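S.K.: Got a predicted structure plus its sequence, pasted below:
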Amino acid sequence: MSASKVWSKFSVKKGGDTINLRVVDMPENLSDEVMNFYINYFAKEDSACKAAGVSKNPEAIEELRATMFEFAKEKGFHAVICCLDNGDDPIKDFIGASMMALVSKEEPMPEFKFKAEELNKMFELYLGLEAYYDEAKEFGLDSYFSDRGLFVHPEYRNLSIEQELLKVRCLIAKERGISLVGMWLTTQELQKAAEGDGWESACEVKYEELGHKYGVNFDADTVSCKYMFTRTK
């Protein structure tokens, strides 16, 4: 198995200690662990997921897990992980991940229909956000990276790791000739990370408005979600 490409090396301070980290392409042998990480942390904390009630239904969680594995098979899927910089030693664990998929504006939006109604509601909320702001149309993009999740282990949050993962998204996009990276940022932590990396806000939707429109109640740490972007060239 070939070594994973290293996109970034950086250090953070945690409890008085300096920790050396790196961001690398997700090794194939860790794909199961990354998807489980997504379910255990991101999916149970994401505002749309909570508002739709996914985390309260074990069957919805398992169906979401299977869906994420299918997403990982997408032709343009690209995932990176943040792990300890342990030199040439094999990667055994990770503390964060970022997942995207390269899509074309010419490709039709897939239709999502799930057994669990909570999942149908969650994707209705996601697609509802996209209806507020069409990045391909607004920026004249023929292709772009669509967000599939960015998450960091709770013990390593607020250490600028989220910001580093956002930077790596830009490096990946630039290498693929994509001039812009954008995503809906649904938490205060990610919004601050993007602002710290110079991202701009293009659209803001208050959770109260979104909840009223789709008949759900949001339990979020900020009053609104924002579509934010940065240019890679």
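M.R.: Happy to help now that I have it. Just so it is clear, the model here is predicted, and its values are computed rather than measured.
S.K.: contacts and neighbour counts: CA atoms only from here.
M.R.: Noted.
S.K.: how much space between the most centrally placed residue in the chain and Ala3?
M.R.: For the chain, the residue nearest the mean C-alpha position is Gly149 (2.1 Å; Cα atoms, centre = their mean). According to Cα to Cα, to the nearest Å, Gly149 stands 24 Å off from Ala3.
S.K.: And Met26, by the same measure?
M.R.: 10 Å.
S.K.: ok, the two, which is more surrounded?
M.R.: Per other Cα atoms under 10 Å, whichever of Met26 and Ala3 has more neighbours is Met26, with 22 against 11.
S.K.: isn't Ile61 right next to Tyr38, touching?
M.R.: No. Ile61 lies out of contact with Tyr38 (Cα atoms under 8 Å); the separation is 10.7 Å.
S.K.: Put this next to the previous one:
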Amino acid sequence: MNTEPKSREFPLTYHSFERTIEGRSRTFWIQDLTDDYVETAIDYYHEYFMREEPLSQCLGYLEDEECVKEFRKLMYMFISQESTLACFTTLENGDKKLVKSKPLISLFKLTEYINNLKNFYELLGVNEYLRGFGLLVIPEYRGFKIGLELLIARKFLAKAMGLRVSLTLFTSTASQKLAEKTGYQDFVPITFEELENHDPPLISPNIRSFTKCLRYMYIVYED
């Protein structure tokens, strides 16, 4: 089950790191997403995540106008829980930059089905956990392992919320590899065959054009 964030200081900065980009060292930091960047973050998800994420492509999010509207509402709802991480850097001019229907009904049915495959409490003895929804780095900052740093920072967000477990459905090969590097393990195996053979089918066969597999993964944060 999901949990509302416990009462805590907000916003917090959780993690910082250095990267060399075009021969210049630049500082990045990961913090809670604040109100002044919410619209920018949702625009990034609309422009990049919905165009590139495997399930979004398979289910045709961008081709469904109602889905686009509902997806944006969904993002507003998630962000309102004050548990969204954002990566920032300072540009040379001193500005701070965020490194940013029917299809949705299908997504919710798929998520519900996966959630019911195994009892999370029986596995780890917890019924409250941090759930991720979408890992995104905009194109100009890809290749610098920023996605890896965002997953690392989830540990500090979870600690601030009083949680010790994170659970996420990773759909792309790239995000699955990053999850493995940060210690995520498979929670329950998911095959395309069982999703396609479900009555009614939970996924379209063309999912294979966008990703090799779906991996529902978890991590337990040790003190």
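M.R.: Looks like it arrived, so ask away. All values reported here derive from a predicted model rather than from experimental measurement.
S.K.: After superposition, what's the TM-score here?
M.R.: For this chain pair, the superposition-based TM-score is 0.81 by TM-score structural alignment, normalised by the length of the second structure; 209 aligned residues with a Cα RMSD of 2.6 Å.
S.K.: At which residues are the helices of the second structure located?
M.R.: 38-44, 50-52, 54-59, 65-79, 102-115, 120-124, 146-160, 173-181, 192-197 (DSSP state H).
S.K.: Find me the equivalent region of the third one in the first structure.
M.R.: Residues 47-52 of the first structure are where helix 54-59 of the second structure aligns, taking TM-score structural alignment as the criterion.
S.K.: How about the fifth one?
M.R.: Counterpart in the first structure of helix 102-115 of the second structure, with TM-score structural alignment as the criterion, is residues 117-130.
S.K.: Show me what counts as buried in the matching stretch.
M.R.: Glu118, Leu119, Asn120, Lys121, Met122, Phe123, Glu124, Leu125, Leu129 (16 or more other Cα atoms under 10 Å).
S.K.: With distance to Glu22 of the second structure added, can I get the helices of the second structure in TSV?
M.R.: As requested, these are exported to TSV (distance: least, Cα to Cα, whole Å):
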stretch	distance to Glu22 of the second structure
helix 38-44	23
helix 50-52	26
helix 54-59	30
helix 65-79	33
helix 102-115	39
helix 120-124	44
helix 146-160	16
helix 173-181	23
helix 192-197	41
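S.K.: and Ile61 and Tyr38 of the first structure? which has more neighbours close in?
M.R.: Shown here are Ile61 of the first structure and Tyr38; by other Cα under 10 Å, Tyr38 has more neighbours (26 against 22).
S.K.: rewinding a little: check the alignment and tell me where the residue nearest to the centre of the first structure lands in the second structure.
M.R.: Using TM-score structural alignment, Gly149 of the first structure lines up with Gly134 in the second structure.
S.K.: what's the closest residue to that match other than its chain neighbours in contact with, if anything?
M.R.: Using Cα to Cα, 6 or more residues apart in numbering and skipping the chain neighbours, the partner closest in space to Gly134 of the second structure is Phe49 (7.6 Å). Counting by Cα atoms under 8 Å, 6 or more residues apart in numbering, Phe49 of the second structure touches Ser56, Gly134, Leu136.
S.K.: out of those, which ones does the first structure keep as well?
M.R.: Mapping those onto the first structure (both residues aligned by TM-score structural alignment, their matches' Cα atoms under 8 Å) leaves Gly134, Leu136 still in contact.
S.K.: Could you dump the contacts of Phe49 of the second structure into JSON lines and include distance to Gln185 of the second structure?
M.R.: Listed next are these as JSON lines, based on distance: Cα to Cα, whole Å:
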{"residue": "Ser56", "distance to Gln185 of the second structure": "24"}
{"residue": "Gly134", "distance to Gln185 of the second structure": "18"}
{"residue": "Leu136", "distance to Gln185 of the second structure": "20"}
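S.K.: Tell me the one among the contacts of Phe49 of the second structure nearest to Phe120 of the second structure.
M.R.: Gly134 (20.6 Å; Cα to Cα).
S.K.: Show me what Val220 of the second structure aligns to in the first structure.
M.R.: Match for Val220 of the second structure (TM-score structural alignment): Arg231.
S.K.: Enumerate every residue touching that match.
M.R.: By Cα under 8 Å, 6+ apart, the neighbours of Arg231 of the first structure are Cys170, Ser179, Leu180, Val181.
S.K.: Look up how far Asp142 of the first structure lies from it.
M.R.: 15 Å.
S.K.: so what's the equivalent of Thr18 of the first structure over in the second structure up against?
M.R.: The equivalent of Thr18 of the first structure in the second structure is Ser25 (alignment by TM-score structural alignment). Listed by Cα under 8 Å, 6+ apart, the contact set of Ser25 of the second structure reads Glu18, Arg19.
S.K.: 6 Å instead, please
M.R.: Arg19 (Cα atoms under 6 Å, 6 or more residues apart in numbering).
S.K.: Same check on the one 3 residues further on?
M.R.: Going by Cα under 6 Å, 6+ apart, Phe28 of the second structure touches Ser16, Phe17, Phe88, Thr89.
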